[in-house]
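Trainee: When you get a sec, could you give me coordinates for this:
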Amino acid sequence: MFVKQEIAHSELPEHADGVTLSLGELLYYKTQTVRWLPPAKSLWSQINGQHKSTQNGRGMNFSEVRQYQPGDDIRSIDWRVTARTGKPHTKIFHEEREQPVMLYLDFGKSMRFGSKLMLKSVQMAHMASLISWLAVDQKDRIGAILDSGSDLFDIKPTSRNKGPLQLFNQLIKMHNQILTTDVEHESPLSKGLNALHRLCPKGSEIIICSDFIRFDHVKDKVLLTQLRQHNRVQFVQFFDPLELGQTNFRGVEKVTNGQQTRWLSFSTKQNRQKLESAFQSEQQKIASLCRSLAIPYYSISSAVPLISQIAGTNK
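Mentor: This next block holds a predicted model:
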């Protein structure tokens, strides 16, 4: 169930209403790619700093085994062939020209929420659009796993304009359908992480977009460690100001954490501070996990236009 208060529509991107998704609002971000390519001081330039495009040095794709030659990297020696032939042999890798960029997009119930400008899920779709166009602009392939909370939809990495358009069509269809449906029991985030582990080609750039409400700090850490062995992983967390107790509403409202439901009064400062404290505690846990696994971590508000936020990060 989503909540949406009165907003200033002039702050929304063209064609956007903050709740449903349209192709027009996602195509809008194609015009923004030039502004946010490095060396722009933006969130994307920070994300892109982890992302090595087009020329990746020694690629992840195995090509052949040949006899060792002076100057070859001894770390690439194929010890099995060396032992069998009695002569040192080395593995040769061919350079990757297109790197897969895989998005994991969490459209679970908690993401279908917004108290001010737009739903968290809509803001995430805007971020996915910008990343998609930037990836294609850098000659990379874009793919995704869409998680509705109950079902997963995978889109194989595809290059050029076909990649983003294929993603947007499925994204819009799924998002607008789930706004009118309710799932009693959602799958854990680990289901999506397992799918990433199974479907992502080695050497992928994986960007996990979620509010991480369904994240299990014990089980999912194991899956993230496995993903990190052969891929670059990054976290982008989406949040709403109401989750921090930041609201002008002073009435009583029914709230839920996905497990328990209760009535909460927003009229008392103490209750609003409890909300903020609980949110910050969970956010710190996620940030700490990311630091322990060397995973870059960013957070995005649903109450501020995306372009304004990424422009203001890293001043």
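
Trainee: going forward, measure contacts and count neighbours with C-alpha atoms only.
Mentor: Fine.

Trainee: Nearest residue to Pro164 in space, ignoring adjacent ones along the chain?
Mentor: Spatially, and ignoring its direct neighbours in sequence, Pro164 is nearest to Ser132 (5.7 Å; CA to CA, 6 or more residues apart in numbering).

Trainee: Output the contacting helices and strands for whichever strand or helix holds that neighbour.
Mentor: Using DSSP states H and E, the element containing Ser132 is helix 120-137. Packing partners of helix 120-137 (3 or more CA pairs under 8 Å, 6 or more residues apart in numbering; DSSP states H and E): helix 23-27, helix 33-36, strand 100-106, strand 141-147, helix 162-178, strand 232-239, helix 306-312.

Trainee: Second input sequence below; structure requested for side-by-side comparison:
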Amino acid sequence: MNRRLKTLLIKTRRQVFSEMIGNNPSLFHGEGYDFSELREYQIGDDIRKIDWTITAKLQKPYVKIFHEERELNVVVACMMGGSLFFGTDRIKQEVVTEISAILGYSAVKNGDLYTGVTVTEGSVESERPTKRIFAVNRFVERVDTMNLLGRRADYEEGLRQLFRRIKRRSLLFVVGDFLAPVDMALLSKRHEVIAVIVRDRFEEFPRPMGQVHLVDPETGATLQTHFGERSVKKYRARIVAGDKALYRHLHRHRIRFVKIYTDEEPFAKMVKLFGGRV
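Mentor: Reported below is the predicted structural model:
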């Protein structure tokens, strides 16, 4: 493990285990609940919890009472491709690494099961579910050291494989740059899905650079071109259109999401996403 990664892990562990105490026990809490009992409706109860079948039989409104599951199954799926090998402040792969560590340490702190998954074209590799820090560190190191050049993040087949493989209802984080079209409709029916979008500001707001030599990190293809005002405008329009389609899809299927840029602090953005829970 190199010095940079060791420093990152120390910083992340301090953030998760030390900085947030008292009434903030975990970065996330479960959406899964176990049925406990039925009782007669009281003023102030959530009407969505009314059991209409029992209400009709007894001619009085009854509500279902649930208790929250103690143990969550937290799955972090990193969509690994050559496009992550880019960044002006630091490369996106490093940010994905840090996010994986934050979520892993948070799961361990909360006593939840953590499963790390890497998804590339033609390959979905999964760690065993764990509650141990050393296993989280091992997965984080794999994400950090993976050679991405020449690889493509296959969102279509990768998400399909995740649906087949993850049987138990989970809190599923899909982490990637989401520059390719995605369809998480099926996943969102079985799991609570959260999209973590990692971007570099330059790829969303590029500036004219004149004559440039471009290399596609996924295919290795090269291109000599003039990247001027007109090219920037066309490129920017494609990015905006792609993101609009992505946000529509996420909203339609009630998938929460957060966008983290390479010059931002991932921990702060994740805390904000979960309303201050760490």
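
Trainee: closest one to Glu64 of structure 1 among the helices and strands packed on helix 120-137 of structure 1?
Mentor: strand 100-106 (22.0 Å; CA to CA).

Trainee: got the angle for that closest one vs strand 141-147?
Mentor: When axes from the mean of the first three to the mean of the last three CA atoms, to 10 degrees is applied, the directions of strand 100-106 of structure 1 and strand 141-147 differ by 20 degrees.

Trainee: residues in structure 2 matched by strand 100-106 of structure 1, start to end?
Mentor: Here strand 100-106 of structure 1 aligns to structure 2 at residues 73-79, judged by TM-score structural alignment.

Trainee: Average offset of that stretch relative to structure 1?
Mentor: By mean CA distance after the TM-score superposition for structure 1, the fitted stretch 73-79 of structure 2 averages 0.6 Å away from its aligned residues in structure 1.

Trainee: before we move on, the earlier item: quick one, what contacts the alignment partner in structure 2 of the residue nearest to Pro164 of structure 1?
Mentor: Under the alignment (TM-score structural alignment), Ser132 of structure 1 pairs with Gly104 in structure 2. By CA atoms under 8 Å, 6 or more residues apart in numbering, the contact set of Gly104 of structure 2 is 114, 133, 136.

Trainee: now structure 1: which of these match?
Mentor: Among the contacts of Gly104 of structure 2, the contacts conserved in structure 1 (both residues aligned by TM-score structural alignment, their matches' CA atoms under 8 Å) are 114, 136.

Trainee: Throw the contacts of Gly104 of structure 2 into JSON lines and include neighbour count and distance to Thr55 of structure 2, thanks.
Mentor: JSON lines is the format used below for these (neighbours: other CA atoms under 10 Å; distance: CA to CA, whole Å):
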{"residue": "Tyr114", "neighbour count": "28", "distance to Thr55 of structure 2": "40"}
{"residue": "Ile133", "neighbour count": "16", "distance to Thr55 of structure 2": "48"}
{"residue": "Val136", "neighbour count": "25", "distance to Thr55 of structure 2": "47"}
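
Trainee: returning to that earlier point: got JSON lines for the helices and strands packed on helix 120-137 of structure 1, with distance to Arg80 of structure 1 too?
Mentor: Below are those laid out as JSON lines (distance: least, CA to CA, whole Å):
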{"stretch": "helix 23-27", "distance to Arg80 of structure 1": "51"}
{"stretch": "helix 33-36", "distance to Arg80 of structure 1": "47"}
{"stretch": "strand 100-106", "distance to Arg80 of structure 1": "30"}
{"stretch": "strand 141-147", "distance to Arg80 of structure 1": "34"}
{"stretch": "helix 162-178", "distance to Arg80 of structure 1": "40"}
{"stretch": "strand 232-239", "distance to Arg80 of structure 1": "29"}
{"stretch": "helix 306-312", "distance to Arg80 of structure 1": "49"}
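
Trainee: out of those, nearest to Phe113 of structure 1?
Mentor: Closest approach to Phe113 of structure 1 among those is made by strand 232-239 (9.2 Å; CA to CA).

Trainee: Packing partners of the very next helix or strand once past the closest one?
Mentor: Downstream of strand 232-239 of structure 1, the next assigned helix or strand under DSSP H and E is strand 252-256. Contact partners of strand 252-256 of structure 1 among helices and strands, from 3+ CA pairs under 8 Å, 6+ apart: strand 261-265.

Trainee: Please state the offset of the strand it packs on from the chain centre?
Mentor: Distance, stretch centre to chain centre, for strand 261-265 of structure 1: 31 Å (CA atoms, centre = their mean, to the nearest Å).
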